[in-house]
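Trainee: Generate a structure from the sequence data that follows.
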Amino acid sequence: MGKVKVPRKSTWVDMTAMTDVAFLLLTFFMLATQFKPEEAIVVDTPSSISEIKLPDTKVILISVDKTGKIFFGLEGTEFRKALLDNIASKRQLSFTPAEKEEFSKLANFGAPLNELKSYLAMSKDQRKKYNEETKGIPCDSTQNATNELKDWVIESRRVTNSTAVIAIKGDRDSNYPVVKNIIATLQAQKANRFNFITNMEQAPNL
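Mentor: Prediction:
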């Protein structure tokens, strides 16, 4: 006598609810994620085996490209707005709300103070060309009337209550005298703790 075959029944699972949840999560992360603004210059840093990681905010970043131009940046949108207010007050300058908002979006910049307003009014392409041609932020007081880097560092430390981490990002081909001037500027303010940003290199096997 043959076996009676039980017909197979296909199962059906309603995935609508799960799909809705997936889209909600995707939308949340797209809206909540803050993308880091593009840096004004490309710096080819030397390598090291250091594993120290910098925080995501309250970081003073001083960059030096291969030609020796200095660029300055401060992490944190609100800190940048407060920084520009302090600089404007100190140097008797004025910036519009739109200019302050634009400044708060900058990862870093290399415009001297007398060119900062025009820099903020530039388009992305204009800034890219400017960054290639600028002399950078004045630092050496023997060649410039004032050391503007000093003021940027002082006011950045002030708006962060002196808790900001200072980092120097120097190109492997940059001139040592420029980096030496930066270090001297920091030490003159008793900022003797700072980090050098490098590319990660595998530690040798001992």
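Trainee: drop to CA atoms for contacts and neighbour counts, all remaining ones
Mentor: Noted.
Trainee: Confirm residue 182 sits in a helix?
Mentor: Yes - secondary structure of residue 182 (DSSP: H, G, I helix; E, B strand; the rest coil): part of a helix.
Trainee: shouldn't it be in contact with residue 137?
Mentor: No - at 10.9 Å, residue 182 and residue 137 do not qualify as touching, with contact defined as Cα atoms under 8 Å.
Trainee: Quick check: neighbours shared by those two?
Mentor: The contact sets of residue 182 and residue 137 do not overlap (Cα atoms under 8 Å, 6 or more residues apart in numbering).
Trainee: what sits up against stretch 169-186?
Mentor: 43-46, 61-68, 139-140, 149-150, 153, 192, 196-198.
Trainee: Buried ones in that stretch, by neighbour count?
Mentor: Neighbour counts over stretch 169-186 (16 or more other Cα atoms under 10 Å) mark 169, 170, 171, 172, 174, 175, 178, 179, 182, 184, 185, 186 as buried.
Trainee: Please apply the same query to stretch 28-48.
Mentor: Those would be 40, 41, 43, 44, 45, 46, for stretch 28-48 by 16+ other Cα under 10 Å.
Trainee: any idea where the helices of the protein begin and end?
Mentor: Using DSSP state H, the helices of the chain run over 16-32, 77-90, 97-103, 113-120, 124-133, 148-159, 176-188.
Trainee: what's the most buried one of those?
Mentor: The highest mean neighbour count among the helices of the chain, using mean count of other Cα atoms under 10 Å, belongs to helix 148-159: a mean of 20.
Trainee: for that helix, packing partners?
Mentor: When contacts are defined as 3 or more Cα pairs under 8 Å, 6 or more residues apart in numbering; DSSP states H and E, helix 148-159 packs onto strand 70-74, helix 77-90, helix 176-188.
Trainee: One more sequence to fold, the one below, so I can look at both together:
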Amino acid sequence: MAKIKIQKKDIWIDMTPMSDVMTLLLCFFMLTSTFLTPEPVQVTAPNSVSEVKIPEQDLLTILVTPEGKIFAGTENKNHMKTMMETMTDKFGVQLNASQEKHFLEDAMVGAPMAQLSTYLNLDPEKMTEAIQTLGLPLDSINGGKSEFQEWVTAARDANPDMKLAIKCDSKTPYATIKKLMSELQDMNENRFQLITNLDVKRLNN
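Mentor: The predicted structure follows:
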């Protein structure tokens, strides 16, 4: 008796719905993602085993380079604009629309007030080069606050709930960090966090 051969059929799966889902997910993540502005100077934070999460909002980040140069800024551009207006009024610095635009495009402020207008007149490429040699002064102004302290005060005025976080390089001199903390404490800013990289090896030991 002859055997009946069962005809084999190729299995075909319609992947169109899957590609539609992937496209929708891609669009969703692109529309909801927040792209961080690059920091003016790259630093390598020291390692630690602390797992305390740094808040993503209402945060003033204070960046300290290996050379001891100091920058400060927040991701909230409305707060940065308020800080800019407070400081330019206080120091009698006038900025035009183009300069204000350049200021808000920067992730952080790092130019001394005496050089701010000149710095903001530069092309973006030149600004990136120039900021490497600048930094907020820690020296007292006529026995009063330093420019760094004035920026912290302006940030606090812009947002009373602003939290402070210090991000220094692992090679930043201890004397610089000590002076920075002393300036904050002189303003009764005694609560701040240190940004570090998680040392997974030490954490697992």
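Trainee: ok, back up a step: out of the helices and strands packed on helix 148-159 of the first structure, which comes closest to residue 33 of the first structure?
Mentor: Counting by Cα to Cα, residue 33 of the first structure lies closest to helix 77-90 out of these; the figure is 14.2 Å.
Trainee: tilt between the closest one and strand 70-74?
Mentor: 120 degrees (axes from the mean of the first three to the mean of the last three Cα atoms, to 10 degrees).
Trainee: Put together CSV for the buried residues of stretch 28-48 of the first structure, with distance to residue 22 of the first structure on each row.
Mentor: Below are those laid out as CSV (distance: Cα to Cα, whole Å):
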residue, distance to residue 22 of the first structure
40, 36
41, 38
43, 39
44, 40
45, 40
46, 42
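Trainee: Specify which member of those residues is nearest to residue 34 of the first structure.
Mentor: Out of the buried residues of stretch 28-48 of the first structure, the member with the shortest distance to residue 34 of the first structure (by Cα to Cα) is residue 40, at 18.2 Å.
Trainee: residue contacts, the closest one?
Mentor: 71, 107, 108, 109, 110, 128, 131.
Trainee: The first one - nearest residue in space that isn't next to it in sequence?
Mentor: When you say that, I think you mean residue 71 of the first structure. residue 110 (4.3 Å; Cα to Cα, 6 or more residues apart in numbering).
Trainee: The one you found: neighbouring residues, count only.
Mentor: For residue 110 of the first structure, the tally of surrounding residues (other Cα atoms under 10 Å) stands at 27.
Trainee: That one contacts residue 132, doesn't it?
Mentor: No - at 9.7 Å, residue 110 of the first structure does not count as touching residue 132 under the criterion of Cα under 8 Å.
Trainee: The second structure: which residue goes with residue 62 of the first structure?
Mentor: Counting by TM-score structural alignment, residue 62 of the first structure corresponds to residue 62 in the second structure.
Trainee: My guess is its match contacts residue 163. True?
Mentor: No - the pair residue 62 of the second structure / residue 163 is not scored as a contact, 10.7 Å apart, by Cα under 8 Å.
Trainee: Looking at the two, which has the bigger crowd around it?
Mentor: residue 62 (22 against 19).
Trainee: give me every residue that touches the more buried one.
Mentor: Residue 62 of the second structure touches 70, 71, 72, 73, 164, 165, 166, 167, counting by Cα under 8 Å, 6+ apart.
Trainee: how far away is it from residue 180 of the second structure?
Mentor: The gap separating residue 62 of the second structure from residue 180 of the second structure is 10 Å, by Cα to Cα, to the nearest Å.
Trainee: next one: residue 77 of the second structure
Mentor: Counting by Cα to Cα, the gap from residue 77 of the second structure to residue 180 of the second structure is 24 Å.
Trainee: on that earlier part again, closest to residue 204 of the first structure out of the buried residues of stretch 169-186 of the first structure?
Mentor: Closest to residue 204 of the first structure, out of all of those and judged by Cα to Cα, is residue 172, at 21.0 Å.
Trainee: That closest one matches what in the second structure?
Mentor: Aligned partner of residue 172 of the first structure by TM-score structural alignment: residue 170.
Trainee: Tell me the buried residues in stretch 139-146 of the first structure?
Mentor: Result for stretch 139-146 of the first structure [16+ other Cα under 10 Å]: buried residues 139, 140.
Trainee: Could you tell me the end-to-end distance of it?
Mentor: End to end - Cα to Cα - stretch 139-146 of the first structure spans 8 Å.
Trainee: quick one: contacts of it?
Mentor: 70, 138, 147, 148, 149, 150, 178, 181, 182, 185.
Trainee: related to what we said a few turns ago, quick one: which of the contacts of stretch 169-186 of the first structure sit in strands?
Mentor: Mapping the contacts of stretch 169-186 of the first structure onto strands (DSSP state E) picks out 61, 62, 63, 64, 196.
Trainee: Looking at those, point me to the pair that's furthest apart.
Mentor: Maximum pairwise distance among those (Cα to Cα): 11.3 Å, between 64 and 196.
Trainee: Overlap in contacts, the two.
Mentor: 168, 169, 170.
Trainee: so residue 201 of the first structure touches residue 49, yeah?
Mentor: Yes - at 4.8 Å, residue 201 of the first structure counts as touching residue 49 under the criterion of Cα under 8 Å.
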